[in-house]
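Visitor: Generate a structure from the sequence data that follows.
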Amino acid sequence: MAINLSGESVLILGAGVTGIAVARSLSAKGASILFADDQVENVEGFKVSKSDQIQVDGLSFIVISPGWKESHPLIVKAQAAGIRLVNEIDLAWSFRAELVPGQKWIALTGTNGKTTTVEMAAAMLRAGGVSAIACGNVGTTVIESVESPEKYEVLVLELSSFQLHWLREASFVAAAILNIAEDHLDWHGTFTEYARVKGSILDRASTGVFNSSDLEVVNQAAHWQGRKVFFSLETPAPGEIGIVEELLVDRAFVSDPQEAAMLAEIVDVKPTVPHNVANALAAAGLVRALGVSPEAVRSALQNFSLGRHRIEEVANINGISWVNDSKATNPHATVASLNSALSSIWIAGGLAKGAEMQELIAKCKSRIKVAILIGADRELIADELRSQAPEIEIVYVDAPGTYQRGGRDNSLMEAVVKAAAERAKTGDRVLLAPACASMDQFISYEPSAHR
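Guide: Below you'll find the predicted structure:
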């Protein structure tokens, strides 16, 4: 796409973070911008209209923000009129050719662990002397990263299923799939379609990095013809990355596949829990595809710490540990969170997004002391607890009458904390790992974001 967009008329679907970043970029290149958004009424410097008020005649093209379905009436109307549909990532890719022609992209998707892993990968690249940034579904948007004055040598993209659904042009030196478990089925319709979209990240990749312990990831890899590198917590075969005794080792990106390169010690990965070690192996696979040394991988891991809201201990009072894992917004992530300790007073609930809770409770019931449940779909969790573990106490906490989503009233979480404190004793862990999305109660997975 040309950098000079003078005289072009562009409609952007969605006035969220991605849409606003795109609007600023295209406006600076001379385009005339209009937003379609049914929730947002004002964006400084731009016109916003309801989607049913938009006329597509005369539009040069439409930029679709993540989360907009093909069945939306405005998209159906645009397709019928032959209007070109573009997503932010492909748009950034087209600008990259002129702005940073030597820039390489690597990418990662999965149901859980994406943000941690792309941040690990970016840290490994930087430790190896490569200017890099994690972007996409985390932190900075891709278009802002491409246009950054830093002129990054490598972008590490975290891609959600929503972003992958619309992706058509961007390509990657390497792409990884961490895991594929039930999530966003309310949007994709079926698990098969969700898995297919996750697997589509391979369509534009030269090297694929796969979790061999995840059956659906292995299934997606089976249908792909590129270079395959598998990782697991087991001893690696030639061409794989894995664990030997207490070491992370690489038998994929070495000159002699009968040899192994030591990447790090297990204790270099913090917290040293299985799913986080797997994240480190996936990140190492991505950066080793770009030639990053084992020494840089180890140095990055030794200095890396998880971001906020990921198994984050926020307080330890009277011997009671209070842990925030609000990023665990689906059952698969919550299994890992609950399994990181022997016993928890568990805070959960919200919007299940079509996911079921049977497997979660089956795997974790021995690690739940009390379940404190909130939100719209809490009965899905309660029903499974009653069926599989009736001895576990279930506590319902409703939003007080004064509580308003998006307001400054913190009474809902205060009531949750009070209920947990009444039941916690010295040595207990209170864990917020909702297994659901939070949009029914808060404006973000961050516990303070409703303020």
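Visitor: Please make it C-alpha for all contacts and neighbour counts, starting now.
Guide: Fine.
Visitor: residue ranges for the strands of the stretch 351-451 of the chain, please.
Guide: For the stretch 351-451 of the chain, applying DSSP state E, counting those that start in this stretch gives strands covering 368-373, 393-396, 429-432.
Visitor: Need those strands in CSV (columns: distance to Glu216).
Guide: As requested, those are exported to CSV (distance: least, CA to CA, whole Å):
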stretch, distance to Glu216
strand 368-373, 28
strand 393-396, 33
strand 429-432, 28
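Visitor: now for these, which one comes closest to Gly307?
Guide: strand 429-432 (15.6 Å; CA to CA).
Visitor: now for the closest one, which elements pack on it?
Guide: strand 320-324, strand 344-348 (3 or more CA pairs under 8 Å, 6 or more residues apart in numbering; DSSP states H and E).
Visitor: which of those strands sits most buried?
Guide: Most buried of the helices and strands packed on strand 429-432, by mean neighbour count (mean count of other CA atoms under 10 Å): strand 344-348, with a mean of 25.
Visitor: now the angle from that one to strand 368-373?
Guide: Relative orientation of strand 344-348 versus strand 368-373 (axes from the mean of the first three to the mean of the last three CA atoms, to 10 degrees): 20 degrees.
Visitor: which helices and strands does strand 344-348 pack with?
Guide: So strand 344-348, by 3+ CA pairs under 8 Å, 6+ apart, packs with strand 368-373, strand 429-432.
Visitor: List of residues touching it?
Guide: With CA atoms under 8 Å, 6 or more residues apart in numbering as the test, strand 344-348 has contacts from 338, 367-374, 378, 416, 420, 424, 428-436.
Visitor: go again using 7 Å as the cut-off
Guide: For strand 344-348, the external contacting residues (CA atoms under 7 Å, 6 or more residues apart in numbering) are 367-374, 420, 428-435.
Visitor: to compare against the first, here's another:
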Amino acid sequence: MDAEEVTESYEGRRVVVAGLGVSGTAAARVLAGRGAHVTVVDGRDDDASRERAAELAPLGVTARLGDADTLPEGTQLVVTSPGWKPDVPLLAAAAAAGIEIYGEVELAWRLRPADAAPWLALTGTNGKTTCVRMLTCILAAAGHDAVAVGNVGTPIVEAVLEKHDVLAVELSSYQLHWSSTLRPLASAVLNVAPDHIDWHGTFDAYAEAKGRIFTPGSVAVVNADDPVSTRLGPPDAKAFTLGVPAPGQLGVVEELLVDRAFVDDPRTSAAELAELGDVRPFAPHNVANALAAAALARAFGVPPEAVREGLRSFVPDPHRIAHVATVAEVDYVDDSKATNPHAAASSLAACRSAVWIAGGLLKGADVDDLVASCADRLRAVVLIGRDRARIAEALARHAPDVPVVDVPDTDTGAMDRVVTRAAALARPGDTVLLAPAGASFDMFTSYGARGDAFAEAVRRLVARA
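Guide: From the prediction side, this is the model:
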């Protein structure tokens, strides 16, 4: 859209909002405020849904709970929550009728005022939230009013209507699938590995959704160490690497993070951004996150010294390579956020010798490459969750000499037994690592609940020691 076309009118339009979660509720509220006739549809009819519906009712929003399949008559537009698959009956019916469908992120872009804050956007299989929070800290260190939005933090449809200098936008593959006109100032793809195949159908479709973040006129940033990220970017993309950077790249020289992309003469000069010790928690994939965040900030004109200050002020979110305790010279680390094989591989790469706690819902992802790549780092493996047999099969193929313990329990005390078994297998200098490579919903309400259960079990182990 051109600048004069930025703000789209919704006055009088009959809009269906699919999903009554955080993004759907925010979208319904904003659309009602713009004069749309809004109906919110959700298959759930529980206390939380009814409470949200009651909050929206005074705005004239109609809620239809318990029936998410039928498209309301007269619908002119559907704004869908990101997790809704294109083949669900309501969305399929809308598509068949030629009704436009897009998501809350696309709605936010179309609603932004002419003087709206620019977007610095990023996506990737892993590291998105860490990277966007690093980016927000760097922008704040440079004196900018910045807020993290999108797949994290404030609903983006609300943030675009507020006064900010810049938005740090985390985008999932789902959100990008339902977006078409976004034009960030700069955008990055951190990495791409198999994930959410059950939603997208194929890896190529998943990767294509990630690549939609790159748009004409934007500064593109790719991961030079990730072939898919590189392939998705345009020929003139900037890049980051864990190696020594070439002109047009950010990278690592000895103990320093340096920029040879956003300097006056990339061929002959470089800007020192930070030291490796400024990256917390320290792990190779977190250094990559820091470089990506720095690249987006530098594209916005942030000075080098703000990168260092922002990384030093960054406080990691829970359940991301979080050290819980050391017992009998064994470290216990919670990386419950490692919900796919790519994330688990990064976590294991930071360990010299690990007793790996793995399992959960693999979401269609293959684990053979993961197991093959980390086999020489495994002291032992403790398996949990619904898809643990698939990991056991991969271990039998690629790490047949590694001891494997299967814990089929799913009750509330299961994690205590898991930690006890892991402790018995560990040796001084090892890391007992919860990096499941799968989602948590077969046993827990969230990856956070899974990580909390692990940490609590470790604390009980400490108390017994």
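Visitor: Let me see the TM-score of these two.
Guide: Here the TM-score for the pair of chains, by TM-score structural alignment, normalised by the length of the first structure, is 0.91; 436 aligned residues with a CA RMSD of 2.2 Å.
Visitor: re earlier: any idea which of the helices and strands packed on strand 429-432 of the first structure gets closest to Met262 of the first structure?
Guide: The closest of those to Met262 of the first structure is strand 320-324. By CA to CA, the value is 32.6 Å.
Visitor: mean shift of the helix or strand following the closest one relative to the second structure?
Guide: Counting by DSSP states H and E, the next helix or strand C-terminal to strand 320-324 of the first structure is helix 331-338. In the superposition against the second structure, helix 331-338 of the first structure averages 0.7 Å from its aligned positions (mean CA distance after the TM-score superposition for the first structure).
Visitor: Need the nearest residue in space to the residue nearest to the spatial centre of the second structure, chain neighbours excluded.
Guide: The structure's the second structure has its C-alpha centroid closest to Lys128; by CA atoms, centre = their mean the separation is 4.0 Å. Take Lys128 of the second structure and drop its neighbours on the chain: the residue closest to it by CA to CA, 6 or more residues apart in numbering is Glu170, 6.2 Å away.
Visitor: my read: that neighbour touches Thr125, true?
Guide: No. The pair formed by Glu170 of the second structure and Thr125 falls short of the contact definition of CA atoms under 7 Å, at 11.4 Å.
Visitor: Now tabulate the helices and strands packed on strand 429-432 of the first structure in a markdown table and tack on distance to Glu169 of the first structure.
Guide: Putting these into a markdown table (distance: least, CA to CA, whole Å) gives the following:
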| stretch | distance to Glu169 of the first structure |
| --- | --- |
| strand 320-324 | 38 |
| strand 344-348 | 39 |
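Visitor: Please enumerate the helices of the stretch 151-300 of the second structure.
Guide: Per DSSP state H, counting those that start in this stretch, the stretch 151-300 of the second structure carries helices over the ranges 156-159, 173-177, 197-200, 203-211, 227-232, 284-299.
Visitor: Let me know which of those is the nearest to Ser373 of the second structure.
Guide: Closest to Ser373 of the second structure of the helices of the stretch 151-300 of the second structure is helix 284-299 (CA to CA; 15.2 Å).
Visitor: okay, and the closest one goes to which residues in the first structure?
Guide: The alignment of helix 284-299 of the second structure onto the first structure (TM-score structural alignment) covers residues 274-289.
Visitor: sec struct for the counterpart of His319 of the second structure in the first structure, please.
Guide: Using TM-score structural alignment as the criterion, His319 of the second structure maps onto His309 of the first structure. Here His309 of the first structure is recorded as coil under DSSP: H, G, I helix; E, B strand; the rest coil.
Visitor: Hmm, His309 of the first structure is touching Ala328, no?
Guide: No. Under the criterion of CA under 7 Å, His309 of the first structure makes no contact with Ala328, lying 8.7 Å away.
Visitor: ok, these two, which is more surrounded?
Guide: Neighbours per residue (other CA atoms under 10 Å) separate His309 of the first structure from Ala328, with Ala328 holding more: 26 against 19.
Visitor: Would you quantify the distance from the more buried one to Ser71 of the first structure?
Guide: Separation of Ala328 of the first structure from Ser71 of the first structure (CA to CA, to the nearest Å): 29 Å.
Visitor: coming back round to it: tell me who's in contact with the residue nearest to Lys128 of the second structure.
Guide: 121-123, 128-129, 132, 149-152.
Visitor: What's the match for it in the first structure?
Guide: Using TM-score structural alignment, Glu170 of the second structure lines up with Glu158 in the first structure.
Visitor: and the gap between that match and Trp346 of the first structure?
Guide: The gap separating Glu158 of the first structure from Trp346 of the first structure is 28 Å, by CA to CA.
Visitor: Check the offset of the longest helix anywhere in the second structure from the chain's centre.
Guide: Identified as the longest helix of the second structure according to DSSP state H is helix 447-464. Its chain's C-alpha centre lies 24 Å from the corresponding centre of helix 447-464 of the second structure when counted by CA atoms, centre = their mean, to the nearest Å.
Visitor: Quick one: map Ala437 of the second structure onto the first structure.
Guide: Taking TM-score structural alignment, Ala437 of the second structure has Ala435 as its aligned residue in the first structure.
Visitor: What is the neighbour count of its match?
Guide: Look at Ala435 of the first structure: counted by other CA under 10 Å, it has 31 neighbours.
Visitor: Once you drop chain neighbours, what's closest to it?
Guide: Distances taken as CA to CA, 6+ apart place Asn330 nearest to Ala435 of the first structure, at 4.0 Å, with adjacent residues excluded.
Visitor: Go ahead and confirm that neighbour touches Ser438.
Guide: No. At 10.5 Å, Asn330 of the first structure does not count as touching Ser438 under the criterion of CA under 7 Å.
Visitor: Just want to know which of these two has more residues nearby.
Guide: Legend: neighbour count by other CA under 10 Å for Asn330 of the first structure and Ser438, higher for Asn330 (29 against 24).
Visitor: Relative to the whole chain's centre, how far out is stretch 110-128 of the second structure?
Guide: For stretch 110-128 of the second structure, the distance to the chain centre is 14 Å (CA atoms, centre = their mean).
Visitor: Show the end-to-end separation of it, please.
Guide: End-to-end distance of stretch 110-128 of the second structure (CA to CA): 24 Å.
Visitor: Repeat that for stretch 100-118 of the second structure.
Guide: Where stretch 100-118 of the second structure begins and where it ends lie 25 Å apart, using CA to CA.
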